[in-house]
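Enquirer: here is my input; please provide its structure:
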Amino acid sequence: MKQTLYNFSVLNNDYEEVPLSRYKGRVLLILNTNSDDIYYEEFKTLEYLYKKYQPFGLEILAFPSNKFSEGMILEDQDLKEDFDRKYDIDFQVMKKIQLDKDNTHPLFRYLTESKNRIFKNEIKRAFTMFLISREGRIVKRFNSKRSLDELENSIQKYIEG
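Expert: So this is what the prediction gives:
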C-alpha cells in the first residue's frame, strides 16, 4: 500500500494517539517548533491565521523539538502549559519529537522525503512548515524566514480550493 499522510498517527502532548486521517478534507499546516521566547511573533502569527481560517478548514499541528534549542528541557504536558502561558494559542501542540538526521520522526521523514524535490531535504531551523491540501498532498514548504503575506496567501489559496 502506498504511504500517504493519512496513514500516519501522531501523539498529542497527553500521549493520546491522533490519526492524521482525522484531518481529511481540511487544510493542514504542520511545523516543528520550540518554546524559545524569541519566537513570540511566530506564535502570534500562527494564532492569528488559525483563528481567521480554522472555521474554513485550517488546522495547525505544532511539533516541538529540542534540535534547535538547547534550552527546551520541558516534557510534553509542561511544554503545552508553557506554550499556553507564553503564547495563548488554541492550535494543537503535539508530543515533542526528534528531528536528528538519523532519528527523525516518521511523519517528518515522510514530509522531507517527498518525491517533489522542493520539499526534499533535512529540516535545518525551527518553524519549518509544510502546507497540506485538503486531499493530503504536500503543496508548499516554508522556511522560518517567510513573510506573513506569503504564508497567508498560500493558506487562503488552499482553503478556497
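
Enquirer: make it CA atoms for all contacts and neighbour counts henceforth
Expert: Will do.

Enquirer: check contacts around Ser9.
Expert: Glu17, Val18, Pro19, Leu20 (C-alpha atoms under 8 Å, 6 or more residues apart in numbering).

Enquirer: what's near enough to touch the nearest residue to it once chain neighbours are set aside?
Expert: Excluding the flanking residues, the one nearest Ser9 by C-alpha to C-alpha, 6 or more residues apart in numbering is Pro19, at 4.0 Å. Residues in contact with Pro19 (C-alpha under 8 Å, 6+ apart) are Tyr6, Asn7, Phe8, Ser9, Val10.

Enquirer: tell me the helices and strands packed up against the helix or strand where Tyr110 lies.
Expert: Using DSSP states H and E, the element containing Tyr110 is helix 106-112. If you count contacts as 3 or more C-alpha pairs under 8 Å, 6 or more residues apart in numbering; DSSP states H and E, helix 106-112 packs onto no helix or strand.

Enquirer: please provide the structure for the following sequence as well, for comparison with the first:
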Amino acid sequence: MSPLYSIPLTFNDGSEGDFGRFEGKAVLVVNVASACGYTRQYAGLEDLYRKYHDQGLEILGVPCNQFGGQEQGSDAEIAEFCQRNFGVSFPLTSKTNVLGKEQHPLYAEMTRTEDGSAPQRVKWNFEKFLVSREGEVLARFPSAVEPDSEELIGAIETALEGASN
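Expert: As a prediction, this is how the structure comes out:
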C-alpha cells in the first residue's frame, strides 16, 4: 500500500480522514490561494473535476498562506470564496503548510526524492502533483501549467486509464 494513503488530512469543513479515501482514484493535489495571480485556475480545476470525476479523478485543493501571504482567510472564508467565485465542488483541506518545519506530511512525502537527496520544495501557489490510482506521484507541474493545458490533460487521461470509479 502507498505511504500516501495513511497520511491524515483535515478537511476545510473540520472533518478528518486520510489520503486513503482517494485509493483507487487518480488525484491532482494543488496548493491553492485566494489572492494569487493564478487564483483564476480554480475555474479550470473545477472544469477538470466535472469532466473527469466520473472517470476516477479527484482534485484536492490545499490552501496555503506561505507564498506572499496570499491565503489569509479562515477555512470558512476560503470555502465561501471558492464556491462563490468559481463554483468549486472538489474537496479542500484546512489551511496547511507545504514548506518548512511545519510542512504537512502529504507534502513531505510528495516532494521526497527517490535518492534521498534534498526534497524538491514547492515553489509557489497552484503547483500541481498528479498521484496515480495506486498512490504514486506520477508527475509534478509548476504553477504556470494551466488546468486546460495539453500536458496536464494528457497526464490525467493516462493516469485514468483503467482507474476504478
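
Enquirer: TM between them?
Expert: Here the superposed chains carry a TM-score of 0.90, computed using TM-score structural alignment, normalised by the length of the first structure; 159 aligned residues with a C-alpha RMSD of 2.0 Å.

Enquirer: quick revisit: most neighbours, which of the contacts of Ser9 of the first structure?
Expert: Comparing the contacts of Ser9 of the first structure by number of neighbours (other C-alpha atoms under 10 Å), Leu20 comes first, having 17 neighbours.

Enquirer: what's the spacing between that residue and Glu150 of the first structure?
Expert: Applying C-alpha to C-alpha, to the nearest Å, the value for Leu20 of the first structure to Glu150 of the first structure is 25 Å.

Enquirer: need the distance between the two termini of stretch 86-97 of the first structure.
Expert: Stretch 86-97 of the first structure has an end-to-end distance of 20 Å (C-alpha to C-alpha).

Enquirer: would you mark the buried spots in that stretch?
Expert: Within stretch 86-97 of the first structure, the residues scored as buried using 16 or more other C-alpha atoms under 10 Å are Tyr87, Ile89, Phe91, Val93, Met94, Lys95, Lys96, Ile97.

Enquirer: the third one -> the second structure?
Expert: Phe91 of the first structure maps onto Phe90 of the second structure when the alignment is built from TM-score structural alignment.

Enquirer: do you know how far that match is from Ser149 of the second structure?
Expert: For Phe90 of the second structure, the distance to Ser149 of the second structure - C-alpha to C-alpha - is 19 Å.

Enquirer: show me the helices in the second structure, by range?
Expert: All helices of the second structure, identified by DSSP state H, fall at 41-52, 75-86, 105-110, 150-160.

Enquirer: and the buried residues of stretch 86-97 of the first structure as TSV, adding distance to Ile138 of the first structure?
Expert: Converted to TSV, those look like this (distance: C-alpha to C-alpha, whole Å):
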residue	distance to Ile138 of the first structure
Tyr87	27
Ile89	24
Phe91	20
Val93	20
Met94	19
Lys95	22
Lys96	22
Ile97	20
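
Enquirer: give me the subset of the contacts of Pro19 of the first structure lying in strands.
Expert: If you go by DSSP state E, the contacts of Pro19 of the first structure have Ser9, Val10 in strands.

Enquirer: ok, the contacts of Pro19 of the first structure in the second structure: which stay?
Expert: By both residues aligned by TM-score structural alignment, their matches' C-alpha atoms under 8 Å, these still in contact after alignment to the second structure are Tyr6, Asn7, Phe8, Ser9, Val10.

Enquirer: much appreciated, bye for now.
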